[in-house]
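Peer 1: give me a 3D structure for the following:
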Amino acid sequence: MARMTSSARPLLNRRLAEFGTTIFAEMSALATSTGSINLGQGFPDTDGPEEIREAAVRALRDGRGNQYPPGPGVPELRAAVAAHQERRYGLSYDPDTEVLVTAGATEAIAAALLALLEPGDEVIALEPYYDSYAASIAMAGGTRVPVTLRPDDAASADTAAGASHRRFRLDLDELRDAVTDRTRLLLLNTPHNPTGTVLTRAELTEIARLAVERDLLVVTDEVYEHLVFDDAEHIPLATLPGMRERTVTIGSAGKTFSFTGWKVGWVTAPPALVGAVRSAKQFLTYVASGPFQYAVAEALALPDDYFDGFRADMLRKRDVLAAGLTDAGFSVFRPQGTYFITTDIRPLGESDGFAFCRALPERAGVVAIPNAVFYDHREAGAPFVRFAFCKRTDVLEEASRRLKAAW
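Peer 2: Next up is the predicted model:
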């Protein structure tokens, strides 16, 4: 029998054939090679609270977490997650049966979809969506069904923020029409990356009504829960009638405490759903981030002053970059949440976000991400570009100067 070679059969299985090197890796490499300011990938350029970093050091020195931690996560962190959900949202979870610690939110998403989908099940996701959503649905053998958030026509100026009040909005009729007999699950993200939209109570109420009516599971990515601005409010879907028993809520320490490299995330859900996700998760990393789990347990118990101060600091940075981008000629969507700003490049005479972002490092010494990578319908995202503002203020000001000088 002839030996099979790569020319006879592709090495990468067909479910993942559309996924190559991520745009984040490409843009970060461009930032390094050109010495550009990297406003593409969403990681801070400063560490989080010193006392939390010291808590991790203490755990290392005390030998806590240096070996495999318990599969569901260390008890201290599971108790802290449950206490956080109760204190912030009035949601009561049993730390022993309804909390699962994961290697960041990315693993939580993958494990949830691998656990809850059968091949051929349809998953509705709000487009544009974080790129791991599409890959995780594919690995689970599901079929993704995008429902596109579209920019509205409102454009009232806000001179203080240097941006308009335009928002990417969900068409609830389109969402309802997307549900079929094959729909198994809704995959939501609020506050929403990359658009910065925060779903309103009215929108979430309609989503909850639809989920109950059609008996759908919901996986909701709420990693930016503490980054909501202006008059926006983060409302966990699980707080709405009929939703706690069908919702897998995903949280993460990285975005809230600025330790993205620690990779500590969690799932909260009823016991049956947590048990299902744990069954998949144990064959992914099994366990991870042992000493950091103890530190994050302490972080979640920080007083409200920390969370308020963190949000206020990011709000100031949002406004610095929004003003700088507006001054450089971009049309700016002022985000209600997250630490990303979506811009429209058409006022600059550009319409291809990929070409724009690949040329931007040489032209302006700044790196951004083309939003089209977050779309199935690439043309819908073609003129939009995302910038991260989770950087030092002086870095954002320098990036703004460079961008203005380039046009």
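Peer 1: rest of the way, CA atoms for contacts and neighbours
Peer 2: Fine.
Peer 1: burial count for Thr260?
Peer 2: Residues near Thr260, counting by other Cα atoms under 10 Å, number 18.
Peer 1: quick one: it from Ala382, how far?
Peer 2: For Thr260, the distance to Ala382 (Cα to Cα, to the nearest Å) stands at 29 Å.
Peer 1: Asp319 too?
Peer 2: Distance of Asp319 to Ala382, given as Cα to Cα: 25 Å.
Peer 1: tell me which of those two has more neighbours.
Peer 2: Looking at Asp319 and Ala382 with other Cα under 10 Å, you find the greater number of neighbours at Ala382, namely 22 against 18.
Peer 1: wait, the more buried one touches Asn371, no?
Peer 2: Yes. With the criterion set as Cα atoms under 8 Å, Ala382 and Asn371 qualify as a contacting pair; they are 7.0 Å apart.
Peer 1: host element of the closest residue to Thr106 other than its chain neighbours?
Peer 2: Of all residues not flanking Thr106 in the chain, Ser132 sits nearest, at 7.0 Å (Cα to Cα, 6 or more residues apart in numbering). Assignment of secondary structure by DSSP states H and E places Ser132 within helix 131-139.
Peer 1: which neighbouring elements make contact with the helix or strand following that helix?
Peer 2: Under the assignment DSSP H and E, the closest C-terminal helix or strand after helix 131-139 is strand 143-148. Here strand 143-148 touches strand 122-127, helix 131-139, helix 172-178, going by 3 or more Cα pairs under 8 Å, 6 or more residues apart in numbering; DSSP states H and E.
Peer 1: to compare with the earlier structure, here is another sequence to fold:
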Amino acid sequence: LNPGDEVIIPAPYWVTYPELVKYSGATPVIIETDEIGKFKITPEQLKAAITSKTKMLILTSPSNPTGSVYSRDELEALSEVLKGTDIMVASDEMYEKLVYDVDFVATASISEDMYHRTVTINGLSKSAAMTGWRFGYLATPDKELIAAMNKLQSQSTSNINSITQKAAIPALLGEVDQEIESMRRAFEARADEAVELFNAIDGLSVLKPQGAFYLFVNIKDISNDSIQFCKELLQATGVAVVPGIGFGSEGYFRFSFATDISSIREGIRRIEKFVKNKKC
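Peer 2: A predicted model of the protein is given here:
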């Protein structure tokens, strides 16, 4: 990326992406999404955002923070818009193993055209519960791009430590797939219960996530200042959630269900009490 280049980023987005674009001297172009569209961009929105300066589209599926997952039909429709352009796609697929009632579809698998324009970003932090080990990787058929990234990586963070590499082998070989599926089922059960509990709270609402392990809870009937809401919630109840504005969408907070069901129930109970007090 160079100064003047533009990168299209659907919101809500993972917090790092706009800052990385700005750090590179380029300009993030944010496309707003909503609950009606399950927080996914449409081909029409993508087409309207493209200019002669557009260099990249960043897609996250499954999404952190919303849990939305693009279907094959949706990705095919977006790929049609990109045909005939030189726009790259950075596809963040970190949560690919954690999907619920939908099939995960890799962006690069859509077509030969998408294969050649896509850089797939993945890792073992989520699927294999190796968060602190920082094992990430990417894939692209563009060998020149890989060579350039290798130069930068080798002079900045060097490499993944040897202990982490050894620990990652069973996950990469599929030897822990059974454990991953067990974890996925547990996450799905937690999501189902948490969604039901949140939607029973007057003033709050949430869509069931299709993937990842977060809920993006709508608080617009209670507050349009998610930072203040989350600050007051933490001070009053000890429950920590992340303001939606940090992900580019005001009027929401992100709730993680990557913990035991008892903690989830207690956390939502405290949130319910807090919301009732705010409505009084």
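Peer 1: rewinding a little: overlap of the contact sets of Ala382 and Asn371 of structure 1?
Peer 2: Counting by Cα atoms under 8 Å, 6 or more residues apart in numbering, the shared contacts of Ala382 of structure 1 and Asn371 are Gly353.
Peer 1: all helices in the stretch 51-200 of structure 1, in order from the N-terminus.
Peer 2: With DSSP state H, counting those that start in this stretch as the criterion, the stretch 51-200 of structure 1 has helices at 75-89, 104-116, 131-139, 172-178.
Peer 1: so which of these comes closest to Arg386 of structure 1?
Peer 2: helix 131-139 (13.7 Å; Cα to Cα).
Peer 1: residues in structure 2 aligned with that closest one?
Peer 2: Following TM-score structural alignment, the aligned partner range for helix 131-139 of structure 1 in structure 2 is 15-23.
Peer 1: list the residues that contact the residue nearest the centre of structure 1.
Peer 2: Note on structure 1: the residue nearest the mean C-alpha position is Asn193, at 5.3 Å, using Cα atoms, centre = their mean. When contacts are counted by Cα under 8 Å, 6+ apart, Asn193 of structure 1 touches 128-130, 338, 340.
Peer 1: of the residues you listed, closest to Asp352 of structure 1?
Peer 2: Pro128 (16.1 Å).
Peer 1: what's the neighbour count on the closest one?
Peer 2: Other residues lying near Pro128 of structure 1 total 25 when counted by other Cα under 10 Å.
Peer 1: likewise Gly275 of structure 1?
Peer 2: Tallying neighbours of Gly275 of structure 1 according to other Cα under 10 Å, which is how burial is gauged here, yields 18.
Peer 1: just Ser158 of structure 2 next, same as before
Peer 2: By the other Cα under 10 Å criterion, the neighbourhood of Ser158 of structure 2 contains 11 residues.
Peer 1: tell me which element it is part of?
Peer 2: With the criterion set as DSSP H and E, no secondary-structure element contains Ser158 of structure 2; it sits in neither a helix nor a strand.
Peer 1: show me what it aligns to in structure 1.
Peer 2: Residue-level alignment of Ser158 of structure 2 against structure 1, with TM-score structural alignment as criterion, gives Tyr286.
Peer 1: and what of Ser223 of structure 2?
Peer 2: Aligned partner of Ser223 of structure 2 by TM-score structural alignment: Glu350.
Peer 1: secondary structure element for the counterpart of Thr205 of structure 1 in structure 2?
Peer 2: Thr205 of structure 1 maps onto Glu76 in structure 2, with residues paired by TM-score structural alignment. Counting by DSSP H and E, the secondary-structure element that holds Glu76 of structure 2 is helix 72-82.
Peer 1: and that helix, what does it pack against?
Peer 2: Packed next to helix 72-82 of structure 2, using 3+ Cα pairs under 8 Å, 6+ apart, are helix 43-49.
Peer 1: CSV please, covering the contacts of Asn193 of structure 1 and showing distance to Ser28 of structure 1.
Peer 2: Converted to CSV, these look like this (distance: Cα to Cα, whole Å):
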residue, distance to Ser28 of structure 1
Pro128, 21
Tyr129, 20
Tyr130, 17
Thr338, 20
Phe340, 16
